[in-house]
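> Prediction below, plus the sequence it came from.
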Amino acid sequence: MIGVFAREQLAHRPAREMHNGAWIKHAETAARAEAIVAALPPLAPARDFGLGPILRVHAAEYVDFLRDAFALWQAAGREGDALPYVWPVVGRRPLKLSRIDALLGRFSFDAATPIAPGTWEAAYWGTQTALTALAPLLDGSVRTSFALCRPPGHHAGSDYFGGYCYLNSAAIAARAARDAGHARVAVVDIDYHHGNGTQDIFGADPSVFYASIHADPATDYPFYWGHADEAGEGAGAGTTLNLPLPRGTGITPYLAALDTALAALKTYDPSLLVVSFGADTFAGDPISGFALATADYPAVAARIASLSLPTLVVMEGGYATAELGDNVAAFLSGFA
């Protein structure tokens, strides 16, 4: 296995987020990535593949906005990090708006995801990290690789950010694998929270199967996506599988859900797998509610490895920073 990390990803350092009606310290900190780096063997630096693979997934006007948003915020005379406060929930249409407040609402879905001075740089290099880790899978030189992406990406859709996510590294890697000749690619999302952005990007695409095991959105973020009856649409009907689980879920029911997801993948028969891995399924995670232990993660990974597919592991969530490095190392050990 190889691992990849770009230190440019540490540039994203928002100060705070809005949570349950109050300002709190931002949970997605640079210390998360630093803890993972400290727990793993040396990771390779990322190469720069440019904007092309990003634009295969994200709308050009959204990418332009994300790149310029903080500068526009400052030009408007604002202090601190950029955050939206108004959203076009009804009657959305492609208006030509220039005020930063309008653009923030147009391209986002929550108030917990600030845009700070280094956000674009970090998100951009997160995608390059995933693409660098994908490259040796495409040429067959390795079977498993790990992309330490930060900030995470699976909540980001083609033209929106939210859930601490700005660019969807897992989706960008999956699309790049398709472009490289893999006829069918699968994404297995095992973050505590549903990857609404990835589902949205591939919901009508029969060439990418999306399976997610996550907290029931009836009680947990992101609430509006990830319900069991969401199975894809149009040509992609049947290539989305959502397996929501209740708070307090431990390893036995979790592995049962994973076996269901992997059985569906075997039927789909992909030639490459992307794993959106969130260590926020850990029992001690401060913003989540499952009950997995560090010792459980190798068994989860071993189940996935049993598919014997070229596999890219993309880092998503996990906010118990003190234990995060051990949890990631334990998960990756299951692919040995």
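Thanks, I have it. All of these numbers come straight from a predicted model, not from anything done at the bench. Residues are numbered from 1 along each chain as shown.
> from here on, contacts and neighbour counts on C-alpha atoms
Fine.
> At which residues are the strands of the stretch 101-250 of the chain located?
Assigned by DSSP state E, counting those that start in this stretch, the strands in the stretch 101-250 of the chain fall at 144-147, 185-189, 208-215, 240-245.
> closest to Q74 out of those?
strand 144-147 (32.2 Å; Cα to Cα).
> Quick one: list the elements packing against that closest one.
strand 2-4, helix 119-138, strand 311-315 (3 or more Cα pairs under 8 Å, 6 or more residues apart in numbering; DSSP states H and E).
> Can you get me a residue count around the residue lying closest to P42 once chain neighbours are set aside?
Leaving aside its chain neighbours, P42 sits nearest to G3 (7.8 Å; criterion: Cα to Cα, 6 or more residues apart in numbering). For G3, the neighbour count with other Cα atoms under 10 Å is 23.
> With the one 10 residues further on instead?
Using other Cα under 10 Å, R13 has 21 neighbouring residues.
> From A173, how far off is the nearest residue to A320 once chain neighbours are set aside?
Nearest non-adjacent residue to A320, counting by Cα to Cα, 6+ apart: D285, 4.8 Å away. Shown here: D285 relative to A173, a distance of 27 Å by Cα to Cα, to the nearest Å.
> putting a second one here so we can go through both:
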Amino acid sequence: MIVYFPPLHARHAPPCEIFRGERVPCFETPERAAIVHEALRQRGHALREPDRDSSPFLARVHTPPYLAFLETAWARWLALDADNAGRQPFPSVWPVRSLRSDVEPGNFIAQLGLYSFDNGTPISAGTWLAAKQAADAAVSAVACLGAGEVGVFSAGRPPGHHAGRDFMGGYCFLNHAAVAAEALREAGCRRVAILDVDYHHGNGTQSLFYDRADVLFVSIHGDPRSEYPFYLGHADETGSGAGAGFNLNLPLPAGSSVADWFSALDVALARIAGFRPEALVVSLGLDTYAGDPISRFALQAADFRQLGRCLRRQNLPTAFILEGGYAVAALGVNAAGVLDGFEESCPGGPA
């Protein structure tokens, strides 16, 4: 399979995050992508650098003020104090409920709160470059589908599915799955399905397409009553306006069995088949693995290969977008397992 791997991903390397009120080393690290890269290289997948510009599609997915903030945030942080080069900016106030969010404040930390929904998504010197090139990788993958590939993997980081039109969170800054869906629509696909299999609900992706009928969003994830991001991902969220009926959430209790997870996948794939999409985007979170440090499902390495087989049976051009997965040592094996399973029934795929 062709794999787009953005070499600038390692520019996003914040040293710490805030987790459960404490400053801890980041779970989302450059090592994640490096492990995936090496595992796929060893399996013989074709590794390429992104060769398409995602800017036109980023402008459709995110607001201009938000994009401008992300692109200039680190330079503005340094302009406040040269010593900030050794510090990380974190938001300390958010415009919730009765507070106004329609007026951008002049204060940098207040802007950081305006454009984020948590304080666990640290910005570093290379955040914009890494996130932008990951979006470029998603668009490059879509271009390969247009050239006749059955499946393509965009292996960028930081991940993207928690990022909304004008906010970041959950380690995510730009929504790469949404960018891929918009690129597929631009390429002529009348209907696109997005399947999110990350342990954590893709709240950003849902919010971006919630009122649209041309993009179906389906997500299998930990029940938001106990699992991050907590405030979206319930089963009664089915879309609004023109998008009514085009959003399907399949929340599962923490600790759900492999059998229950695959039962939910059957429901998800049946809904996708009924939608009759012309292409599929998979937000490939690998944090459903039993050994993941911040997630609580039970999938083993062999189950990721089975996931790949199930997705191939949909017989759709498929763009895989790397999302979460924090059991770093197992990440490459699990990513390779999905691609191997997908290619098993493809001509020339591995046995």
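Thanks, I have the structure now. Everything numeric here is computed off the predicted structure, so don't read it as measured data.
> List the TM-score for the superposed pair.
The TM-score (TM-score structural alignment, normalised by the length of the first structure) is 0.98; 335 aligned residues with a Cα RMSD of 1.0 Å.
> quick revisit: any idea what the residue nearest to A320 of the first structure aligns with in the second structure?
Alignment note (TM-score structural alignment): D285 of the first structure maps to D292 of the second structure.
> With R56 of the first structure instead?
Aligned partner of R56 of the first structure by TM-score structural alignment: R60.
> so what's that match up against?
E182 (Cα atoms under 8 Å, 6 or more residues apart in numbering).
> Remind me which helix or strand it belongs to.
Applying DSSP states H and E as the criterion places R60 of the second structure in helix 55-61.
> mean shift of that helix relative to the first structure?
For helix 55-61 of the second structure, the mean deviation from the first structure after alignment is 1.0 Å (mean Cα distance after the TM-score superposition for the first structure).
> which residues touch the residue nearest to A44 of the first structure when sequence neighbours are not counted?
In this structure, A44 of the first structure finds its nearest non-sequential neighbour in V4, 4.6 Å apart by Cα to Cα, 6+ apart. The contact partners of V4 of the first structure, by Cα under 8 Å, 6+ apart, come to 43-46, 129-130, 132-133, 146-148.
> ok, now P88 of the first structure?
Per Cα under 8 Å, 6+ apart, neighbours of P88 of the first structure: 105-106.
> So which residues of the stretch 251-351 of the second structure form helices?
With helices called from DSSP state H, counting those that start in this stretch, the stretch 251-351 of the second structure shows them at 258-275, 301-312, 328-343.
> Let me have those helices in JSON lines, extended by mean neighbour count and distance to V192 of the second structure.
JSON lines is the format used below for these (neighbours: other Cα atoms under 10 Å; distance: least, Cα to Cα, whole Å):
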{"stretch": "helix 258-275", "mean neighbour count": "16", "distance to V192 of the second structure": "9"}
{"stretch": "helix 301-312", "mean neighbour count": "19", "distance to V192 of the second structure": "15"}
{"stretch": "helix 328-343", "mean neighbour count": "23", "distance to V192 of the second structure": "19"}
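> between the ones you listed, which one is nearest to L112 of the second structure?
Nearest to L112 of the second structure, of all the helices of the stretch 251-351 of the second structure, is helix 328-343, at 28.7 Å by Cα to Cα.
> Which elements pack onto the closest one?
helix 30-42, helix 301-312.
> what angle do it and strand 318-322 make?
Here the directions of helix 328-343 of the second structure and strand 318-322 differ by 180 degrees (axes from the mean of the first three to the mean of the last three Cα atoms, to 10 degrees).
> what's helix 328-343 of the second structure in contact with?
With Cα under 8 Å, 6+ apart, helix 328-343 of the second structure has contacts from 1, 31-32, 35-40, 43, 286, 301-302, 304-312, 325, 349-350.
> repeat that for 7 Å
For helix 328-343 of the second structure, the external contacting residues (Cα atoms under 7 Å, 6 or more residues apart in numbering) are 32, 35-36, 39-40, 286, 301, 304-309, 311-312, 325, 349-350.
> residue boundaries of the helices in the stretch 51-200 of the second structure?
Using DSSP H, counting those that start in this stretch, helices in the stretch 51-200 of the second structure cover 55-61, 64-80, 108-114, 127-146, 176-186.
> Which one of those lies nearest to E278 of the second structure?
It's helix 176-186; of the helices of the stretch 51-200 of the second structure, that one is closest to E278 of the second structure (Cα to Cα) at 9.0 Å.
> tell me what the closest one is packed against?
helix 55-61, helix 127-146, strand 279-284 (3 or more Cα pairs under 7 Å, 6 or more residues apart in numbering; DSSP states H and E).
> got the ones you listed as TSV, with distance to D266 of the second structure columns?
Shown next, in TSV, are these (distance: least, Cα to Cα, whole Å):
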stretch	distance to D266 of the second structure
helix 55-61	29
helix 127-146	25
strand 279-284	15
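> Please name whichever of these is nearest to F209 of the second structure.
Nearest to F209 of the second structure, of these and by Cα to Cα, is helix 55-61 at 9.6 Å.
> Pull out the buried positions in the closest one.
By 16 or more other Cα atoms under 10 Å, the buried positions in helix 55-61 of the second structure come out as 57-58, 61.
> gap between L332 of the first structure and Y224 of the first structure?
From L332 of the first structure across to Y224 of the first structure, the span is 31 Å (Cα to Cα).
> nope, T249 of the first structure is what I meant
Separation of T249 of the first structure from Y224 of the first structure (Cα to Cα): 21 Å.
> So for the two, which sits in the more crowded spot?
T249 (17 against 11).
> Just give me the match in the second structure for that one.
Using TM-score structural alignment, T249 of the first structure pairs with S256 in the second structure.
> just G105 of the first structure next, same as before
That one, G105 of the first structure, aligns with G113 by TM-score structural alignment.
> what sits against that match?
Here G113 of the second structure is in contact with 91-94 (Cα under 7 Å, 6+ apart).
> still on that earlier bit, of all the helices and strands packed on helix 176-186 of the second structure, which one comes closest to H162 of the second structure?
Per Cα to Cα, nearest to H162 of the second structure of these: strand 279-284, 10.8 Å.
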